[in-house]
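> sequence first, then the predicted structure, then my questions.
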Amino acid sequence: MRGMIGLALVLALAGCGRREALQPAQGASLPQTPAEARVQPTVDQLLTPTPTARPARSEEVLRKSQERQDDRFDLPPQG
């Protein structure tokens, strides 16, 4: 019985999602235009992460182990 109530609750919550474009709240405006931007970015442009924020994943597989080269700056702590 509990499982059916939980399932019904999850289905009800899943149907509550809104599928319309995001807009600033009524009476509010978009954030200030960035200093170096020529025009005000749109909502979609503001919500799209830059490549720096979400870098591409490297799928390169290490084929064989390699010994690390000496690092002259890798010194033990003083003390």
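Noted; the coordinates are in hand. Just so it is clear, the structure is predicted and the values come from calculations on it, not from any experiment.
> going by C-alpha atoms from here, please, whenever you check contacts or count neighbours.
Fine.
> after the biggest helix by length in the chain, next one along is what?
Ordering each helix of the chain by length in residues (DSSP state H) puts helix 2-14 first. Next along the chain after helix 2-14, taking DSSP states H and E as the criterion, comes helix 43-47.
> mind listing what's buried in the longest helix of the chain?
By neighbour count on 16 or more other CA atoms under 10 Å, the buried set for helix 2-14 is empty.
> before we go on, here's another structure to hold up against the first:
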Amino acid sequence: MKRASVLLIALGLSACGAANRLQPPKGEPLPVAPRGASARPTAQQLLTPTPQQRPQRSDELMTQSQERRSDEFDLPPR
């Protein structure tokens, strides 16, 4: 019984991934335009992440070591 339930859960989880591109339902409008925008964004614009949602990686290396300054709030527990 446990094996069957594990298999059913695994089957259900494997079906969660969508292979098709997301499209709005037929006959349904897209969400209203954001406040201050002159036009309603398209489905592709809504699905494209902004730089704030997906920031670029920073590979800047430290060129020299620096000592940390003291932290007056780093107190031992009471």
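Everything's here; your move. Because the structure is a prediction, the values reported are computed rather than measured.
> need the TM-score between these chains.
TM-score for the superposed chains, counting by TM-score structural alignment, normalised by the length of structure 2: 0.56, backed by 60 aligned residues with a CA RMSD of 2.6 Å.
> rewinding a little: please compute how far the longest helix of structure 1 lies from its chain's middle.
Its chain's C-alpha centre and that of helix 2-14 of structure 1 lie 29 Å apart, by CA atoms, centre = their mean, to the nearest Å.
> got it, and stretch 13-30 of structure 2?
17 Å.
> what lies in contact with it?
With contact meaning CA atoms under 8 Å, 6 or more residues apart in numbering, stretch 13-30 of structure 2 is reached by 40, 42, 43.
> for the second one, give me its contacts.
Read that as residue 42 of structure 2. For residue 42 of structure 2, the contacting residues are residue 30, by CA under 8 Å, 6+ apart.
> mind redoing it with 10 Å?
24, 30, 31, 33 (CA atoms under 10 Å, 6 or more residues apart in numbering).
> any idea how far the third one lies from residue 3 of structure 2?
Counting by CA to CA, to the nearest Å, the separation of residue 31 of structure 2 from residue 3 of structure 2 is 44 Å.
> now swap in the last one and tell me
In this view, residue 33 of structure 2 and residue 3 of structure 2 are 49 Å apart by CA to CA.
> between those two, which one's more packed in?
Per other CA atoms under 10 Å, whichever of residue 33 of structure 2 and residue 3 has more neighbours is residue 33, with 12 against 8.
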